[in-house]
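In: Provide a 3D model corresponding to the input given below.
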Amino acid sequence: MLKITRKSVFVLIMIICMVTITALAGCSNNSANNSANTNGTTPAANDKNTDTNDATNADPLSAAAGNAIIEADLAAVVTPDYFKNTPEFEYTIQLGPTPLEKGSYGQRYFEKKYNVKLKFVDIDESNRKEQLNLMYATGTTPDIVQVSLPDVSDYSKQGLLAELPTAMIEEHMPNYYAMLQKYDPQLLSITRVNGKNMGLARFNLNGGIPRAGNIRADWLENVGVTEIPSTIQELEEVFIKFRNDDPDQNGAKDTYAISNPSDYAGKHWFQSIFGAYGTNPFNWVERDGKLQFGLTAPETKDALKLLNKWYELGLIDPEFIMDKGRSSDAVDIATKFAQGKLGYVDSLNFDDVQWDNDGHISFRWVANQPEWQAWFEANKDDKTKLYSTGVFTDFDDSAPGPIYITMPPVTGPEGESGYQREGYSNSVVVFGKHLEEEQEKFEKLLKIMEHQHSDFDSYLAQSYGPEGLMWVKNDKGENALNADWSKHELFHPQFKKLGVNWITNIMNWTNPEFMAIWGPQTEQRYKLTGDVIREYPFYEDLLKVVLPSQGKYTELLDTRVKEYVIKTIAGDIDIDSTFDDTVARWYKDGGEILTKEANDWYSSTK
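Out: Down below sits the predicted model:
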């Protein structure tokens, strides 16, 4: 049951008025200009065939009903004083997808809220990089563009981008600046080119949460282990028991400790084990202040020798060469873990281990545990309780059934530990060179971004639209996603009809405090799960750009590494007799060039 509020009554009145006026006038919606390159201020009429002649038969999922909600919401938008008292600049933007029609809700909200005009640059998203190159080559330089990190250097060297001094970020985006300082200060320097900052990294909360290891608590108990392993040696002892001591108590020797997501990027292969040695054969790591490719690090040799030992002991599933990390129609690692074939998994995201009967691990786990099935069924109508279970970090006898423990990374022989993470930024925004000569316009744009990042009501509207469409208030007065939204005539999977989310909210998903806004399930995901795992030690690939020669030497960074890792673990080749020659050949075949380019970039960020 939805809560009836004063606002919802007002919306209903608006719907009736609009439909009645339309019926009396005998009007129909005219076809709107379909170009996203033009600026518009008229309502987006997203359905040209809706019958609106009878107010009493108005379909709540129709475009007419949706547009009435939009008009009511926009009528209530208030422009803050700062933006009201600054010039009405026109901003040309290219953030990715663009609205299907001019005058979308997102565009009109943005324009009214910030006293500006918006003009979208429409490009073919299926070939984004080439289209961006063509855009710039034909003389179109938007005020703001979303790019990948490697593009910053390319476009900066072509003289297309405005410098964004760090002091400007701190002055005009103080909340965002402080947040970057808190989570990862390096994000303020990764966009430097030849000592100048040429862009702004967009914060990505999920990328800052590492892929944690998970171990079956019931197996630990069944083999007599009462403490979570904290060192690589203790983990090895547990793994031996998982293989030899019948942890599933079925009387057969049919269990393994660990496997490998062969379909994943190499950096996720046995990532927690490599982390215990302070390396990863697929990452660029720092040694003596310089970047070194992980395959060439001596610590990688030590980790591979351990993995080969485990394989010879039968601890690693012999199907590790072809096991899938994630699949909806085949037995993957999560399925093997849940079904009692594996005792440890370290390759999945934090939301996969969330105890919501929806994550990739938790869904399969519940499907194999009758006690958990009964618990979820009994609490399905109490969302607060249903999503009250945080990650288990130790044994817990109060749990409804068997659990998996999300454990801190084990420490290696030299005290190293960590799980692989992607990093807090996966995209960057850059600014047109002309803004260096239009400081007031530049500063206003930064303040708009700060407002989008900091003001919850504006963030909600610009990411998810007005109340009553994509989201509603439930009977407890909480924000909740509308279960019927996908049936609405204004629905579009990329938000192109409403024109919100990534289309007009430059700072979408950048505020950690705005992630858990859809009630208990998102609170469980980000607070009871993500916030716990985020605190675990981590490591990440320190190279954040595509190297100039990378396309020429892709095999050196992927295929060759995978082949060597698989063959050494499986014992097809001897590590001691081949490692040094493998490293020397890697450098000779192009690794020297890649290493020089990597360090040229690395030094430019300092």
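In: rest of the way, CA atoms for contacts and neighbours
Out: Fine.
In: Could you report the neighbour count for the closest residue to residue 526 other than its chain neighbours?
Out: Leaving aside its chain neighbours, residue 526 sits nearest to residue 516 (6.2 Å; criterion: C-alpha to C-alpha, 6 or more residues apart in numbering). Residue 516 has 15 neighbours, counted by other C-alpha atoms under 10 Å.
In: same thing with the one 5 residues further on?
Out: When neighbours are defined as other C-alpha under 10 Å, residue 521 has 22 of them.
In: Tell me how far it lies from residue 354.
Out: Residue 521 is 9 Å from residue 354, where distance means C-alpha to C-alpha, to the nearest Å.
In: same check, this time on residue 465
Out: Applying C-alpha to C-alpha, the value for residue 465 to residue 354 is 27 Å.
In: this one next, for a side-by-side:
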Amino acid sequence: MKFREYRKAVLVTLGALLTTSVAAGCSQSAEKPATSTQGSAQSAAPTQSAQPSTEKPIEISWMVPQLTEENSYGQKLIEEKYNVKIKPYLIAYADYAQKQQITLGGGEIPDVMMVLDPVSLQKFASQGLLAEVPVDTIAQNMPKYKETLDKDVKQGWYYSLYDGKNYGIPTFYPGGRFNAKAEWRTDLLKKAGIDKIPATIDEMTTAFEALKKIGVYGLSSGAPNNAWFALFKQIFPAYGTVPPQWTLKDGKVVNGAVQPEAKAALTQLANWYKKGYIDPDFVTGKEYREKFIAGKLAYYDYGGLLDLDETNASSMISLAKQTNPESKIEFAPLPQGPGGQGDWAWGAAGNIIAFGKQLEDDPEKMKKVMEIIEATDMTEQGFQELALGKQGEHWDYKDAAKMEAGGAKLLPPYDNVDKRLGIGLGDGGSFNPFTRQFAAEITDKWNTEMIEIAQKYNMPKVDLFGKPDVLPSSGKYWADLVKLKNETYISIITGAKPVSDFDVFVKQWNELGGAQLEKEANEMYTQVNKK
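Out: Below you'll find the model as predicted:
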């Protein structure tokens, strides 16, 4: 799953970091870098941010998955402050992966580019399009960034790895530290005679039986767009596994999809389905959120920090109260079972900033880009300048007495996220089009109350590699394996296949490439952890 698709789907879980959601960019794009020197007055960067230099600016062609204006505010700020001239590739996110492949395939290689996923990086590196970026070079020029990666975002090093060499700078994704919130319609529980929010699998079973008597399904799954990772993603961890993540078990890397613990979870889910506790539409994820709001479902496993905000007319609770003024939604502990508890999370690594092959012969340009990213993503000043913008014009404190601890409010017309991204600023939270995400140690200082809420009931289960499709043969096998897993799991849960067919599935998984990926997973884990 692409980073932005997931980010959009669970944006409400990032309320500690974001004040608004990122809307999709418009569909216009340019395959060539922008060369116009005429920027609007609105886009001109403030001269006080500049550090004048008599040296000739370093020219950098920079490809980012965001449709910004030519000579945008953010671009000009970077140019004046660091004595560079950026030639941005103006590409809408929806077109980015395709346009990037076409551009590079045509022999035009930007100096700097955002690569969205490890599979793409492996492909570009194998084609000789990317410069090797030694980890020692990152450590020398980006010491604080490197230290933070090693401490908090170690999975990112898997994203930039190809054939034993490093080909980029992993980026941060602070929101990936938090799992989605478990939520209960406690008004429905009360109506069914349940006074305590269920905290265990057994208590959920009791509650589901009571809810069935008042015509309410206990749970569904699938999440927005029926995401492949989201199938009952808070139930499987209660049995000790997270399909289809890679994890360590008895010192060996294995995939959670084929573990005996997954079979135990499927046995419970099949029993719940047979008894009528699970909405049959879980197969497609159809109207999952809408049914919870309407009171047709009592348990929701894809909740976020803003769902209980009654001051927001579009929040979960506000919409539920439009249907029933007595509606009540509460966050709850993740269900505990024989294998513990937890929920899928992506981890704190995001994408990869890669360099064109030509920069192997231009180390000064690579060093300059590293300097920009280090100074931007790892400092308070960088965050304010490129995530928020100019205080009093683009943003201000929500509470002047609390300052950053109270959070930032975006000022009109810059409270429109498309407009902010268009002028090369961030979304008001953790993101900027050019340098991507800021370090958590920087963003966590903003709106500390939301961070406290995010930490409650936070038991993230993160893949050993962050993204499970990072392995060399993922492009060959992963899509078919995920399809096999989803189809088999759904068939077992609905009773179309007996639970005993799980053993047949394990055999098929290994034959269709699972065994090869497991071999590569162990090799990659050993390789990275020797560093």
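In: quick revisit: more neighbours, residue 465 and residue 354 of structure 1?
Out: For residue 465 of structure 1 versus residue 354, the count of surrounding residues by other C-alpha under 10 Å is larger for residue 354: 26 against 23.
In: I'd say the more buried one and residue 529 touch.
Out: Yes. With contact defined as C-alpha atoms under 8 Å, residue 354 of structure 1 counts as touching residue 529 (6.1 Å).
In: what sits against residue 217 of structure 1?
Out: Shown in contact with residue 217 of structure 1 (C-alpha atoms under 8 Å, 6 or more residues apart in numbering): 395, 402-405.
In: same thing but 6 Å
Out: Residue 217 of structure 1 sits next to 403-404 when contact means C-alpha atoms under 6 Å, 6 or more residues apart in numbering.
In: Map it across to structure 2 for me.
Out: Alignment note (TM-score structural alignment): residue 217 of structure 1 maps to residue 186 of structure 2.
In: gap between its match and residue 327 of structure 2?
Out: According to C-alpha to C-alpha, residue 186 of structure 2 stands 8 Å off from residue 327 of structure 2.
In: repeat for residue 146 of structure 2
Out: Distance, residue 146 of structure 2 to residue 327 of structure 2, using C-alpha to C-alpha: 47 Å.
In: How about residue 95 of structure 2?
Out: Counting by C-alpha to C-alpha, the gap from residue 95 of structure 2 to residue 327 of structure 2 is 41 Å.
In: one step back: looking at it, the residue nearest to residue 526 of structure 1 is touching residue 523, isn't it?
Out: Yes. Judged on C-alpha atoms under 6 Å, residue 516 of structure 1 makes contact with residue 523 at a distance of 4.8 Å.
In: how big's the offset between the strand or helix carrying residue 594 of structure 1 and structure 2?
Out: Here residue 594 of structure 1, judged by DSSP states H and E, is contained in helix 592-604. In the superposition against structure 2, helix 592-604 of structure 1 averages 4.6 Å from its aligned positions (mean C-alpha distance after the TM-score superposition for structure 1).
In: for that helix, which positions count as buried?
Out: 593-595, 597-599, 601-602 (16 or more other C-alpha atoms under 10 Å).
In: Residue 150 of structure 1 reaches residue 545, doesn't it?
Out: Yes. Residue 150 of structure 1 is within contact range of residue 545, at 4.5 Å (criterion: C-alpha under 6 Å).
In: I'd like to know how many residues surround the residue mapped onto residue 254 of structure 1 from structure 2.
Out: The pairwise alignment with structure 2 assigns residue 254 of structure 1 to residue 215, based on TM-score structural alignment. Neighbour count of residue 215 of structure 2, defined by other C-alpha under 10 Å: 13.
In: quick revisit: and the match of residue 217 of structure 1, how far is that from residue 298 of structure 2?
Out: From residue 186 of structure 2 across to residue 298 of structure 2, the span is 8 Å (C-alpha to C-alpha).
In: Then residue 109 of structure 2?
Out: When distance is defined by C-alpha to C-alpha, residue 109 of structure 2 is 52 Å away from residue 298 of structure 2.
In: Looking at the two, which is more packed in?
Out: Shown here are residue 109 of structure 2 and residue 298; by other C-alpha under 10 Å, residue 298 has more neighbours (25 against 20).
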